[in-house]
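# sequence unavailable; structure follows:
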């Protein structure tokens, strides 16, 4: 009797597919309403923060989500194993959404919920991808790539439906109903994961030798030190949400700089070629950070634009501001196969630095479009189709940078850092998100159109610089140069 399959893949992929889809439903559902909830007045059941502060909070929240993937992967590799890490991560995420859904005026449950979601995502997100990869035997690269394509579809399905459903439920100040929907989504995903656990046996088991010696004590000491520092800061009367988000941003930047210094200045038995390739990677990392700084303003700055300056109607049907967050995953699902085929056809004729440069110029141009829309919005609300165009242009940039970034990271990583550098790639998201959250402060001195143009200029200039130095970077990366065509 043949084993049951999922589109020709191991049935365990169906369990991981559904778990990831519902986890992403909960994540993108919360993401679609978080900034507007924080900026809504207490009379509208919100937290009453300024738009700038809300943007900063959403920025560092997204940054920490990516940053904790590093310790999450370490815990799975050395203590829990991937399978248990995914379960406990999902459980923490569920508790976080439930905490946020509690309909009380105190913001304490909101901050607790965000902390739980950050912690849970660090355990779940990196390790569920590891389990997908382990479904296939070594050498079965074709089926593995196909399996990851299906898995990628689960992410975008959850991301597409979440803003529509959660945004509709949360409309009219029913924020906690929206948070509750995100909690239900995670509960469904976790239930399916547990029910499908029989198919996952032997996949992502704990390591034979569990390295938990002193781990709990170190975690407790770290948490205690952080609590004491925050308590002392609060007691001084100078602790504010704005200053806290700025401090977190500075810490993320220091961690990033410190890690690259650790790689480049230590010996680690790196060869001269590996050091040169890492220098090239640092430039690509910086370019990616600038890209995410703009791209990940969707759930804050662009969401506020939809709320305040957009005629929220598509084909005569009214939509919520949160629904505009569904445009991006819709375009990704449409264009992923197009770009995958394009890169295969172009081969080495288009280099990695050129793809990154194209992504930067593209995301910069999307904010030129936003500047035009913002200028037109000065005399009244503009069509929501402006945002549709912005997200369409941005997706072209994402599909030129995001999958390519993972690939080039594995290629340029020194032998001593093969596993760690994949986690470092995700730190580029954290750097971009945290800095992007702080750019809201520019609104105090710049007009809305000028704000978009300043960020657009940064991205376009960085993209053009990459284009100019493509040849040098390709040499540093030891990337194959195409032979000149015969005339």
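Good, I have the coordinates. Computed from a predicted structure; not experimentally measured. Residues are numbered from 1 along each chain as shown.
# from here on, contacts and neighbour counts on C-alpha atoms
Noted.
# so how far is whatever helix or strand residue 124 lives in off the chain centroid?
Using DSSP states H and E, residue 124 maps to helix 108-133. Centroid separation for helix 108-133 versus its chain: 12 Å, with Cα atoms, centre = their mean, to the nearest Å.
# got the buried residues for it?
Within helix 108-133, the residues that count as buried by 16 or more other Cα atoms under 10 Å are 109-110, 112-129, 131-133.
# and for stretch 406-422?
408-410, 412-414, 421-422.
# and if you look at stretch 185-199?
Here stretch 185-199 shows 185-190, 192-193, 196-197, 199 as buried, counting by 16+ other Cα under 10 Å.
# go on, stretch 233-244?
Residues residue 244 are the ones in stretch 233-244 that count as buried (16+ other Cα under 10 Å).
# can you give me the angle the longest helix along the chain makes with helix 108-133?
Assignment by DSSP state H gives helix 141-170 as the longest helix of the chain. Per axes from the mean of the first three to the mean of the last three Cα atoms, to 10 degrees, the angle that helix 141-170 makes with helix 108-133 is 160 degrees.
# relative orientation of the helix or strand just after helix 141-170 and helix 141-170 in degrees?
Scanning forward in sequence from helix 141-170 by DSSP H and E, the next helix or strand is helix 175-195. Angle of helix 175-195 versus helix 141-170, following the same axes, to 10 degrees, is 150 degrees.
# next helix or strand past helix 175-195?
helix 215-235.
# what's the first helix or strand after that following helix?
Next along the chain after helix 215-235, taking DSSP H and E as the criterion, comes helix 241-265.
# possible to save the buried residues of stretch 406-422 as CSV with secondary structure and distance to residue 374?
Output for the buried residues of stretch 406-422, formatted as CSV (DSSP: H, G, I helix; E, B strand; the rest coil; distance: Cα to Cα, whole Å):
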residue, secondary structure, distance to residue 374
408, helix, 36
409, helix, 37
410, helix, 40
412, helix, 41
413, coil, 42
414, coil, 45
421, helix, 39
422, helix, 37
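# what is the nearest of those to residue 66?
The closest of these to residue 66 turns out to be residue 422 (Cα to Cα; 11.6 Å).
# wait, the closest one sits on residue 408?
No. Assessed by Cα atoms under 8 Å, residue 422 is found out of contact with residue 408, at 9.8 Å.
# for residue 440, what are its contacts?
Residues in contact with residue 440, defined by Cα atoms under 8 Å, 6 or more residues apart in numbering, are 51-53, 55-56, 301.
# what's the most distant pair in the residues you listed?
Largest separation among the contacts of residue 440 by Cα to Cα: 53 and 301, giving 11.2 Å.
# alright, now check it against this:
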């Protein structure tokens, strides 16, 4: 997308109307609010649904398998953003991608809401994976489209948008977690489906007035002569994949362990391919190539950060269920409620961080230094959670305040890294790869969870201290390295701050 086209999009969007920000932020804020409500509500009870006994309404899987499935599922959710970004950039634009994605997500939650067997569970996972891949990267990309690159409100706008994400993520574990854990898992999944339906209505009825030209046209559309060839390749690829799966499963080549290994390879390999394609593309200018190089260490830092943060729905969810004292002053705490802590702290602190970045203006830390702070806090959050085992042993139940403190510290890191990373991605992206670069940002989470699927099997009450200590220590070391390299990385950004 050329600079003039970007300017036309900005001019088509009413620039005042939502807390001093473009009016389109209202549409994107509430669309993402409801999508995240549905996703995090489902996620808050999903791991328990998998490993709880059938007599308790669960699927009866063993816990290590359930934890690995959660990580693989999370990886595939973000990995599918490649497909969504490509379809938006090349075929139908980000607006249609968001709408179609929301429909698939809603159908996935409906499938989970129907009592059934493991097959129906995996059908729902496929629908949600594909739907999130269409919606998630593209709604964030449109946030970048409604601001000019020079607009000082941009980082603050992403922080507000990020607060919308976390407002939905805060409320849903409390509501879906309460209903799903204490009454019926499938009723909880039904609430998630309703949430996505409301998000679709918000987007459908406000996008024309609030978003103008944003998302209407693909940034790098396929030429008419290319379409037949591309669609033929996609069709042949799908058929070949189906044949390979049909052969691999009965012969034992495709097992759960081999699938985890395959996702791990894809989680690392796909970003490498993406960086190479963008760097070598003739549509990428010299300055854009320099920015792509600068983006690589930020991407690696994001992978490390999300490898820790995303364990809130796996290791820390199990920790809350089995290692934490859940009765406080005669009141029973649901283990699913702990997953509301992360978004709660973000809701409270995001306005503070948004105000702080605007107040500091050009004096604020550079993007690489913000990322290094994010890694530092992530590492500290894991070092904190190993202390209860050190002081009280592996058998005693842990005071829930230790979990609260761990979530609080990682949120400090998240606010230094995540909204800043979203904004930096839209600014550092080559023009011809705008939506696809946002998909690349979410591939950091995919890579992190693909790695997590490999390492969660090493966690147990006996290895708890070593597990948290090693991962936390690696994050802190990487934060120091990134801080030292930040001046060189900033120089390669070619004027982007």
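Happy to help now that I have it. These numbers were taken from a predicted model, which means no experiment stands behind them.
# circling back to that earlier point, other SSEs contacting the longest helix of the first structure?
helix 12-39, helix 108-133, helix 175-195, helix 327-346 (3 or more Cα pairs under 8 Å, 6 or more residues apart in numbering; DSSP states H and E).
# need the residues that contact the shortest one.
Right, the one you point to is helix 327-346 of the first structure. Helix 327-346 of the first structure is contacted from outside by 153, 156-157, 159-160, 388, 391-392, 395, 399-400, using Cα under 8 Å, 6+ apart.
# now it against helix 141-170, angle please.
160 degrees.
# list the buried residues of helix 327-346 of the first structure.
Quick answer for helix 327-346 of the first structure (16+ other Cα under 10 Å): 327-333, 335-336.
# what is the nearest of these to residue 80 of the first structure?
Closest to residue 80 of the first structure, out of all of the buried residues of helix 327-346 of the first structure and judged by Cα to Cα, is residue 329, at 32.1 Å.
# what does residue 385 of the first structure align to in the second structure?
Aligned counterpart of residue 385 of the first structure in the second structure: residue 401 (TM-score structural alignment).
# hang on, its match is in a strand, isn't it?
No. Using DSSP: H, G, I helix; E, B strand; the rest coil, the assignment for residue 401 of the second structure is helix, not a strand.
# that one: neighbour count?
Residue 401 of the second structure has 11 neighbours, counted by other Cα atoms under 10 Å.
# show me what contacts residue 322 of the second structure?
Residue 322 of the second structure makes contacts with residue 397, as judged by Cα under 8 Å, 6+ apart.
# actually, residue 357 of the first structure.
287, 462-467 are the contacts of residue 357 of the first structure under Cα under 8 Å, 6+ apart.
# which PyMOL command selects the buried ones in those?
Selection of buried members from these for PyMOL, criterion 16+ other Cα under 10 Å:
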select buried, resi 287+462+463+464+466+467
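# nearest to residue 170 of the first structure, of the contacts of residue 357 of the first structure?
Distances from residue 170 of the first structure to those, taken by Cα to Cα, are shortest for residue 287, at 36.0 Å.
# in which helix or strand does the corresponding residue of the second structure for the closest one reside?
Under the alignment (TM-score structural alignment), residue 287 of the first structure pairs with residue 301 of the second structure. Using DSSP H and E, residue 301 of the second structure sits in helix 286-309.
# now find how far off-centre that helix is within its chain.
Relative to its chain's centre, helix 286-309 of the second structure lies at 15 Å (Cα atoms, centre = their mean).
# now do that helix: which elements does it pack against?
If contacts are counted by 3+ Cα pairs under 8 Å, 6+ apart, helix 286-309 of the second structure sits against helix 256-280, helix 367-385, helix 400-428, helix 434-455, helix 464-492.
# returning to that earlier point: what angle sits between the longest helix of the first structure and helix 12-39?
30 degrees.
# just give me the mean distance for helix 141-170 of the first structure relative to the second structure.
When the second structure is overlaid, helix 141-170 of the first structure sits 2.6 Å from its aligned residues on average, using mean Cα distance after the TM-score superposition for the first structure.
# pull out the buried residues from that helix.
144, 147-148, 150-170.
# same question, stretch 273-291 of the first structure
274-281, 284-285, 287-291.
# swap in stretch 444-451 of the first structure?
Buried, per 16+ other Cα under 10 Å, within stretch 444-451 of the first structure: 448-451.
# next up, the contacts around residue 193 of the second structure.
Contacts of residue 193 of the second structure by Cα under 8 Å, 6+ apart are 38, 105-110.
# about what we covered before: between the buried residues of helix 327-346 of the first structure, which is nearest residue 404 of the first structure?
When those are compared against residue 404 of the first structure (criterion: Cα to Cα), the nearest one is residue 336, at 12.5 Å.
# need the counterpart of the closest one in the second structure.
Aligned against the second structure - with TM-score structural alignment as the criterion - residue 336 of the first structure pairs with residue 350.
# how close does the residue mapped onto residue 170 of the first structure from the second structure get to residue 239 of the second structure?
Taking TM-score structural alignment, the alignment pairs residue 170 of the first structure with residue 180 from the second structure. Noted for residue 180 of the second structure: a distance of 38 Å to residue 239 of the second structure, by Cα to Cα, to the nearest Å.
# go on, residue 475 of the second structure?
Distance of residue 475 of the second structure to residue 239 of the second structure, computed by Cα to Cα: 42 Å.
# now swap in residue 162 of the second structure and tell me
Counting by Cα to Cα - residue 162 of the second structure and residue 239 of the second structure are separated by 39 Å.
# sorry, back to before: the next helix or strand after the helix holding residue 301 of the second structure vs the first structure, average distance?
Sequence-wise, the next helix or strand downstream of helix 286-309 of the second structure (DSSP H and E) is helix 315-322. With mean Cα distance after the TM-score superposition for the first structure, helix 315-322 of the second structure departs from the first structure by a mean of 0.3 Å once superposed.
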